[in-house]
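Enquirer: I'd like to go over a predicted model; first the sequence, then the structure.
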Amino acid sequence: MGKVAIVTDSGADLPESFQPKQGLHIVPLSVHIDNVDYKDGIDLTREEFRRRLPTAQKIHTAQPSPGDFVKAYQETDYADKVLCLTLSSRLSGTYQSAVMASDMVDNDVVVFDTLSASVGMGLMVMRAVEMANAGATRHEILRQLQQIRDTMRIALLVDTLEYLERNGRIGKAASMLGTVLKIKPVLQIVDGTVAPLDRTRGKTKALQRIVRYFGEEANNNAVTASIAHLEGLDVAAELKAGLAETGVPISQLTISEIGPTIGVHTGPGVAGVAFYPTID
């Protein structure tokens, strides 16, 4: 039974408290801000991103190149096998780059499409690293990741529709309508794509809708969960309190700040939760 190294990308939004000493390699996506290219987490910190976001005229992301993944794979020579977890292939071309790179190296690489993003993806990465460091085989890790992927639920509120409109996720008319009516869209990730869950009037009702979704989907089963936010610590705290009031047993709860890769598309003030039934 050999060592398994985990590779992922910057779309995972891992909590700062998660600092494995070995076994995790993160490939950054590129963030283009006003015609300047940055690497998420390399030369663009979350703090700098928060500062630049409100005034940026042009901002978008680009997937890593196959060469970026080749470099990461080649840094795993201490391991016998590599498992790479990527952003949903239905949201980004990152998965395709990772697969192409796996054919360009001698390392034994398997690429896993999380069909998720942000903290949903992050929960899978953390579980994979935990299992790898505990000596699990790649087959065992993959089997559990598939189970988590099938049962993962994600719901989030977006404070403003501006960034979704700017990045082509909705039309300009819908963005203007949402601003005028103070509509807060509640979104979910279904089969690897972003889909509407509900439309509410105001942030309080949006949070209540997420909490209700959490309670309904968890159905009193113990869950492992992670809350995400971008410049919304107060909203994250309110959401955490709401989840506790459902009475759903939460085996583990982390809180993560959304980084540039995902934050470009959501904008500030976003908050949400990802969760799956805890696996014994």
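Expert: Okay, I see it.

Enquirer: all contacts plus neighbour counts: C-alpha atoms, from now on.
Expert: OK.

Enquirer: how about the strands in the stretch 101-250 of the chain?
Expert: Ranges of strands within the stretch 101-250 of the chain are 109-113, 153-157, 183-190, 193-201, 223-229, 250-257, based on DSSP state E, counting those that start in this stretch.

Enquirer: Output those strands in CSV, with distance to residue 46 and mean neighbour count appended to each entry.
Expert: Below are those laid out as CSV (distance: least, Cα to Cα, whole Å; neighbours: other Cα atoms under 10 Å):
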stretch, distance to residue 46, mean neighbour count
strand 109-113, 25, 20
strand 153-157, 20, 25
strand 183-190, 23, 21
strand 193-201, 23, 15
strand 223-229, 12, 24
strand 250-257, 8, 18
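
Enquirer: now residue 152: how far from residue 248?
Expert: Distance check for residue 152 against residue 248: by Cα to Cα, to the nearest Å, it reads 16 Å.

Enquirer: between the two, who's got more neighbours?
Expert: The neighbour comparison of residue 152 against residue 248 (other Cα atoms under 10 Å) goes to residue 152, with 25 against 17.

Enquirer: Would you agree the more buried one is in contact with residue 274?
Expert: Yes - judged on Cα atoms under 8 Å, residue 152 makes contact with residue 274 at a distance of 7.0 Å.

Enquirer: got any residues that touch both of the two?
Expert: Contact criterion Cα atoms under 8 Å, 6 or more residues apart in numbering; residues shared by residue 152 and residue 274: residue 120.

Enquirer: Quick check: closest non-adjacent residue to residue 16.
Expert: Spatial nearest neighbour of residue 16, excluding adjacent residues (Cα to Cα, 6 or more residues apart in numbering): residue 256 at 7.1 Å.

Enquirer: Which residues are in contact with the one you found?
Expert: Residues near residue 256 by Cα under 8 Å, 6+ apart: 13-16, 119, 226-229.

Enquirer: mind listing the helices for this structure?
Expert: Applying DSSP state H to the chain gives helices spanning 46-52, 66-74, 94-102, 118-133, 138-151, 162-166, 172-181, 203-218, 233-245, 260-266.

Enquirer: So for residue 88, which of those sits nearest?
Expert: Ranking the helices of the chain by their distance to residue 88 (criterion: Cα to Cα) puts helix 94-102 first, at 7.1 Å.

Enquirer: Show me what that closest one is packed up against.
Expert: Where contact means 3 or more Cα pairs under 8 Å, 6 or more residues apart in numbering; DSSP states H and E, helix 94-102 is packed against helix 66-74, strand 81-86, strand 109-113.

Enquirer: so which of those is the most packed in?
Expert: When the helices and strands packed on helix 94-102 are scored by mean count of other Cα atoms under 10 Å, the highest mean neighbour count falls to strand 81-86 (a mean of 25).

Enquirer: also this one, for the comparison:
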Amino acid sequence: MSDTGTGRAPATRRPVTIVCDSSVPITRAEAASLGCVVVSMHYLVDGVRHAERYEGENEEYDALFRNAKILSTEAVFQSAFHDEFRRVLDRGSDVLCITMSSRLSGTYRSAVDARKQLLGEGVAVERIVVVDSWTTSGGLDFMVRRARRLVTGGATLGEATAELERTRALQGIAFTVPRLDVLRRSGRLGAMRRAVAGKLDRYLIMVLDKGGIRDTDVAHGMGATVRALVRQVPEGARKGLLVVSSYGDSAAADALVDCVHRMLPKATVEKRDGGPVVSLHLGVGSVSLAWDVPEGAK
């Protein structure tokens, strides 16, 4: 027992439950081991609403997409976060909510609004924190795992939050898409890249920069594309874990895993399913490569 200087024992620290949206590519068992509750985003196929679930539980969604006429997605609603936060609080835990980038989805805003609602209902301000991850898919997986390590290592909720916000710009994710229709309609492509995108067998290499999409290169052919993705990994992350996310059935994902093994033989590679919601944002057949905070980064 430590001495607090008050003559009394320190207050017992409450446990922390991580709450995350379903763009994180983890299984139900992994979520349980991480003390992480996953809140579903939704996607609509010809007007039928589907909940995105844990990795491995979304069936063959890409085949469903191919036969559909109208496709759309929904961010997590404020009410869903409110109810999940309330359940966690009622069990005696504090809430550390980590969402996909606010520049990609309205999910972060929903979580912030749910927190405000609960504060208005009398919940203490220090019991719920919402963090914008600036990432998604494999990058979000890294953040959830870092959060659990921090909390297990003794960090307070405030300390864990500060460290997550400090390191989120140091980890990274690069990706490419087979077709740029979705990104073109969103207005996220610059004029030069829009012109390049129309050329046969050209692939745009993009990264998330503080949560927003930034293009970094153009590659010709699949071989050059996966090599360009691997080159995005900084030197200090080339011996650690890398996460390849496949968005639906993607031959590029297998090619990217093979390329990582060849170019970065000291790295460990995990292949994950990126899930239906991000697949609809990027397009089935897209692929991403995520890395954790590089060794030695400050």
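Expert: Right, received. Where do you want to start? What you see is a predicted model; the values in this text were computed from it and never measured.

Enquirer: What's the TM-score once they're superposed?
Expert: After superposition, the two chains reach a TM-score (TM-score structural alignment, normalised by the length of the first structure) of 0.84; 275 aligned residues with a Cα RMSD of 3.1 Å.

Enquirer: picking that back up, so which of the helices and strands packed on helix 94-102 of the first structure gets nearest residue 123 of the first structure?
Expert: Comparing those against residue 123 of the first structure with Cα to Cα, the closest turns out to be strand 81-86 (11.1 Å).

Enquirer: show me what contacts the residue mapped onto residue 41 of the first structure from the second structure?
Expert: Residue 41 of the first structure maps onto residue 53 of the second structure when the alignment is built from TM-score structural alignment. Neighbouring residues of residue 53 of the second structure by Cα under 8 Å, 6+ apart: 22, 40.

Enquirer: check contacts around residue 98 of the second structure.
Expert: Going by Cα under 8 Å, 6+ apart, the list of residues near residue 98 of the second structure reads 18-21, 130-133, 143-144.

Enquirer: so which of the residues you listed comes closest to residue 276 of the second structure?
Expert: residue 21 (12.8 Å).

Enquirer: Surely that closest one is in contact with residue 36?
Expert: No - using Cα under 8 Å as the test, residue 21 of the second structure is too far from residue 36 to be in contact (10.0 Å).

Enquirer: more neighbours, those two?
Expert: Here residue 21 of the second structure and residue 36 are set side by side on neighbour count (other Cα under 10 Å), and the busier one is residue 21, at 25 against 22.

Enquirer: Could you find the counterpart of residue 290 of the second structure in the first structure?
Expert: Aligning on TM-score structural alignment places residue 290 of the second structure opposite residue 274 in the first structure.

Enquirer: do the same with residue 144 of the second structure
Expert: Aligned by TM-score structural alignment, residue 144 of the second structure pairs with residue 125 of the first structure.

Enquirer: Just to check, that match is in contact with residue 9?
Expert: No - contact between residue 125 of the first structure and residue 9 fails when scored by Cα under 8 Å: they sit 9.7 Å apart.

Enquirer: ok, now how distant is the match of residue 290 of the second structure from residue 123 of the first structure?
Expert: From residue 274 of the first structure over to residue 123 of the first structure (counting by Cα to Cα), the distance is 8 Å.

Enquirer: Now list whatever residues contact both of the two.
Expert: Contacts common to residue 274 of the first structure and residue 123, judged by Cα under 8 Å, 6+ apart, are 225-226.

Enquirer: Using TSV, please lay out the helices and strands packed on helix 94-102 of the first structure together with distance to residue 100 of the first structure.
Expert: Shown next, in TSV, are these (distance: least, Cα to Cα, whole Å):
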stretch	distance to residue 100 of the first structure
helix 66-74	6
strand 81-86	12
strand 109-113	10
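
Enquirer: So which of the ones you listed is nearest residue 159 of the first structure?
Expert: Across these, closest to residue 159 of the first structure is strand 81-86 (Cα to Cα), at 26.2 Å.

Enquirer: The second structure: matching residues for that closest one?
Expert: Counting by TM-score structural alignment, strand 81-86 of the first structure falls onto residues 94-99 of the second structure.

Enquirer: and that stretch, how far out from the chain's middle?
Expert: Relative to the centre of its chain, stretch 94-99 of the second structure is centred 13 Å away, using Cα atoms, centre = their mean, to the nearest Å.

Enquirer: what's the mean deviation for it versus the first structure?
Expert: Comparison of stretch 94-99 of the second structure with the first structure after fitting gives an average deviation of 0.7 Å (mean Cα distance after the TM-score superposition for the first structure).

Enquirer: related to what we said a few turns ago, list the contacts of the match of residue 290 of the second structure.
Expert: 119-120, 152-155, 225-227.

Enquirer: Kindly reformat those residues as CSV containing distance to residue 37 of the first structure.
Expert: As requested, those are exported to CSV (distance: Cα to Cα, whole Å):
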residue, distance to residue 37 of the first structure
119, 24
120, 26
152, 33
153, 33
154, 30
155, 30
225, 33
226, 30
227, 29
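
Enquirer: And the residues you listed, which two are furthest apart?
Expert: 152 and 227 (13.4 Å).

Enquirer: And the residue nearest the centre of the second structure?
Expert: In the second structure, the centroid-proximal residue (Cα atoms, centre = their mean) is residue 136; its distance is 2.1 Å.

Enquirer: Skip the chain neighbours and tell me the closest residue to that residue.
Expert: Take residue 136 of the second structure and drop its neighbours on the chain: the residue closest to it by Cα to Cα, 6+ apart is residue 100, 4.9 Å away.

Enquirer: which ones are touching the one you found?
Expert: 21, 23, 107-108, 132-136, 140.

Enquirer: go with 10 Å
Expert: By Cα atoms under 10 Å, 6 or more residues apart in numbering, the contact list for residue 100 of the second structure reads 20-24, 106-108, 131-137, 139-140, 211.

Enquirer: Same check on residue 278 of the first structure?
Expert: With contact taken as Cα under 10 Å, 6+ apart, residue 278 of the first structure is in contact with 148, 151, 221-225, 249-252.

Enquirer: and if we set it to 7 Å?
Expert: Counting by Cα atoms under 7 Å, 6 or more residues apart in numbering, residue 278 of the first structure touches 222-224, 251.

Enquirer: Just give the nearest non-adjacent residue to it, would you?
Expert: Take residue 278 of the first structure and drop its neighbours on the chain: the residue closest to it by Cα to Cα, 6+ apart is residue 223, 4.6 Å away.

Enquirer: Next up, the contacts around the residue nearest to residue 42 of the first structure when sequence neighbours are not counted.
Expert: Among residues not flanking residue 42 of the first structure along the chain, residue 28 sits closest, at 7.5 Å (Cα to Cα, 6+ apart). Residues counted as contacts of residue 28 of the first structure (Cα under 7 Å, 6+ apart) are 9-10, 39-41, 64.

Enquirer: As a markdown table, these with distance to residue 208 of the first structure would be great.
Expert: Listed next are those as a markdown table, based on distance: Cα to Cα, whole Å:
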| residue | distance to residue 208 of the first structure |
| --- | --- |
| 9 | 31 |
| 10 | 29 |
| 39 | 36 |
| 40 | 32 |
| 41 | 33 |
| 64 | 37 |
